[in-house]
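*Asks:* sequence-free structure coming up:
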């Protein structure tokens, strides 16, 4: 920067010496000059924020914008008075004078240097506008599950090792509740303020009524008593024998502990923090997690920590190329809230019948990226998977078919889902009879010919898809095994199947999709 200032100041001096002119400033010129600098600095501020800077660090952002303005706008406004000429020099490279070369290259070099200079700076992934993992983003697209049985958060407390008194709880929320009796605390304190072997490890204390989840930290330093600052922030959840889903709090405890440890190392945040201020932070965290399942707290001046309690969802099977994804909510709502560009390309292609392989080809997305994206979407509850519809496969009913016979609401929803567009509502008795006619010895195209679902205002594809999704029926899969060591010769499209895959581990459905045989 000093070299840059020397260069353009020397050019100014030489320029005015060559012209032998005297600087004459008027109030109007000064006001116009600084007004233009102010406008350019605001534009640079917007560019700084759009490139990833935090909106909460206003002073730091404007300081960087001011430096960029000094390095670009000042020489440009001094050497070039005409805006058309200035735009031509900067963007169209209309370089006539020596000063034009200087303005062009110093402007482009400044912006390029500012951008490249930010590369080694680690991103703060807690910033809400910066990229987050797909699963965290997708979790916001669907509402929280009302059936999610997560044990409630009863409280949060902050404990540290006092050099005179030993382990002590200094702050807790709610302040009027006592989670651990004094005698009991002396017994379990070694698991809250732990020895070095358990430092930086997730520790869970299982008591009669509550569970205490913590991640103890120890920060060495000569400025502390006994040359270490030992603390722990613990979550207290209800301990019920029928609910063991308290593990959803574990990532939050670890993230909060790491954030506090980093701030203590950098700014002595905890050792200099007053207890009322820390209590206010923990109270905000406790209330927001219980009310909305997510919280954003500010530690220090501008360091933000975002914590989200993801709902517990059933495990998702491994996504294969032969599976067919089905949307669990309206695609318009998903596209309006989705910032994942890959998912935005895949969602309009999902119809519940096409396989993952065909979906990947239609959206022009790599098959492995498609599988990963749809797996994340399934974890977030955006999509589910059923076997791809194939008329040469066989299906059979499951014991859940009895639930359909007794559940009136499920019957009505089934009839509304499978009815043909523009036709009247089908009768449940006809739909139930067609489902019960599915059997292992009857292929789907034979069933379709004998039942003629369209005559009863039923969309046969939607009927099979809905029944598979609800577990009312299942597809019967065959796993071919090659019995000879020699490669047999197949005719027609079947010849595209790789004989090495006939090992009994892949179903006919998966083999046909991989070989593009339908």
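*Replies:* Here it is on my side, so go on. All values derive from a computational prediction rather than experimental measurement. Numbering: from 1, shown residues only.
*Asks:* all contacts plus neighbour counts: C-alpha atoms, from now on.
*Replies:* Will do.
*Asks:* Is residue 306 in a helix, a strand, or coil?
*Replies:* Here residue 306 is strand, with the state taken from DSSP: H, G, I helix; E, B strand; the rest coil.
*Asks:* How about it, nearest residue that isn't a chain neighbour?
*Replies:* residue 296 (4.5 Å; Cα to Cα, 6 or more residues apart in numbering).
*Asks:* try it against this one:
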């Protein structure tokens, strides 16, 4: 999974999706499913003044999904057809005062098919619940005299949600509809002990005494160097709670995760480079981030110098060897920030080393610590994870591996 800032912060670029139309449909005992109200007119049915206008979606082609069998009612339904996506939440009310002892209705919204409409699904559900309660209390749906109120609600919903992402409608002195759109972010990846958290915002400017106590404890130790396991130990909180805090901050775009920086690491460039290199703002940000020292040194460093270092990253070359090859170019540059900037922006990736034990070992002859290490040498655990799990440095792990016998490595 991509954990770079570019991936994580761009998830809301298309928020909110454009709401094209809303229509309100009911089941009539004589004519079956029909559209009582639509906004704008001529979206799903031909109406006065819309002659010759092409419908977004002909209602006849989706009627069986909009007003479904009672068994499917009270569930969210999504229909994609003709380049459009329709979402609704049909409601079925049972009562002997209705014809056929039931009232089935649905308020649906129409979007372009390629839009991410996940933020509107809670809105559709809430509108259905509101209409259900309004019908049970005041017959807002079945009373024809109140139909203009529903039409006014739909028109205001269409305009306000598109323009302001929220809507407040006062129906009468006792009833109102309050709607607000919130972006739905993707679930964050599972945080592991060997991950290193990096803040993307100044969290201290947002935090107050009412924030979660665990977040307040772990925040001072998030410095782009400490691993999650180390942060949990320094903050004196449980490892699981620390991981949940990191995932929570990541969900809201306050934090990203990267790997532990060490000089024996191997890094390489991704294919995302060309688009980024053409952005002058990106170049300025890169120089100011990776140059250590005063503003004069920043001014004297060019992006081309830094870019030449990035392009020399390649498989099989450790960071310390890479620095030796380019010793003169590193004057005034912070190598740790140089690598982390590339990771954050998504154009540099870590090449991990996965050790595999070459032959079976007699576990009975091993110490408990050696047995624990041997269980991790199956090609599924990379070197960072092994170091954090064993709570040892790379040199100590290398020494233990040499004692276990032949070890092969997969670089990926």
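*Replies:* Arrived safely, thanks for sending. Since the structure is predicted, the reported quantities are computational estimates derived from the model, not experimental observations.
*Asks:* Mind telling me the TM-score for this superposition?
*Replies:* Their TM-score after superposition, calculated using TM-score structural alignment, normalised by the length of the second structure, is reported as 0.76; 370 aligned residues with a Cα RMSD of 3.6 Å.
*Asks:* which bit of the second structure covers stretch 39-58 of the first structure?
*Replies:* Mapped onto the second structure using TM-score structural alignment, stretch 39-58 of the first structure covers no residues at all.
*Asks:* Could you tell me the end-to-end distance of that stretch?
*Replies:* Taking Cα to Cα, to the nearest Å, stretch 39-58 of the first structure runs 16 Å from one end to the other.
*Asks:* which residues touch the closest residue to residue 217 of the second structure other than its chain neighbours?
*Replies:* The shortest distance from residue 217 of the second structure to any non-neighbouring residue, by Cα to Cα, 6+ apart, is to residue 235 (5.6 Å). Contact partners of residue 235 of the second structure, counting by Cα atoms under 8 Å, 6 or more residues apart in numbering, are 217-218, 221.
*Asks:* now the residue nearest to residue 306 of the first structure: how far from residue 309 of the first structure?
*Replies:* Relative to residue 309 of the first structure, residue 296 of the first structure is positioned 12 Å away (criterion: Cα to Cα).
*Asks:* Those two: which has the busier surroundings?
*Replies:* A direct count of neighbours by other Cα atoms under 10 Å for residue 296 of the first structure and residue 309 places residue 309 higher, at 20 against 17.
*Asks:* Hmm, the more buried one is touching residue 288, no?
*Replies:* No: Residue 309 of the first structure is not in contact with residue 288 according to Cα atoms under 8 Å; the separation is 10.4 Å.
*Asks:* so what sits against both of the two?
*Replies:* In contact with both residue 309 of the first structure and residue 288: residue 294, using Cα under 8 Å, 6+ apart.
*Asks:* Can you get me a residue count around the equivalent of residue 242 of the second structure over in the first structure?
*Replies:* In the first structure, residue 242 of the second structure lines up with residue 370, judged by TM-score structural alignment. Residue 370 of the first structure has 23 neighbours, counted by other Cα under 10 Å.
*Asks:* Can you name the residues that contact residue 370 of the first structure?
*Replies:* 342, 346, 356, 360.
*Asks:* which two in these are spaced the farthest apart?
*Replies:* Farthest-apart pair in the contacts of residue 370 of the first structure is 342 and 356; separation 13.8 Å (Cα to Cα).
*Asks:* more crowded one of the two?
*Replies:* The neighbour comparison of residue 342 of the first structure against residue 356 (other Cα under 10 Å) goes to residue 356, with 26 against 17.
*Asks:* so who does the nearest residue to that one once chain neighbours are set aside touch?
*Replies:* Leaving out its chain neighbours, the residue that sits closest to residue 356 of the first structure by Cα to Cα, 6+ apart is residue 321, at 4.9 Å. Neighbouring residues of residue 321 of the first structure by Cα under 8 Å, 6+ apart: 355-357, 367, 371, 510, 513-514.
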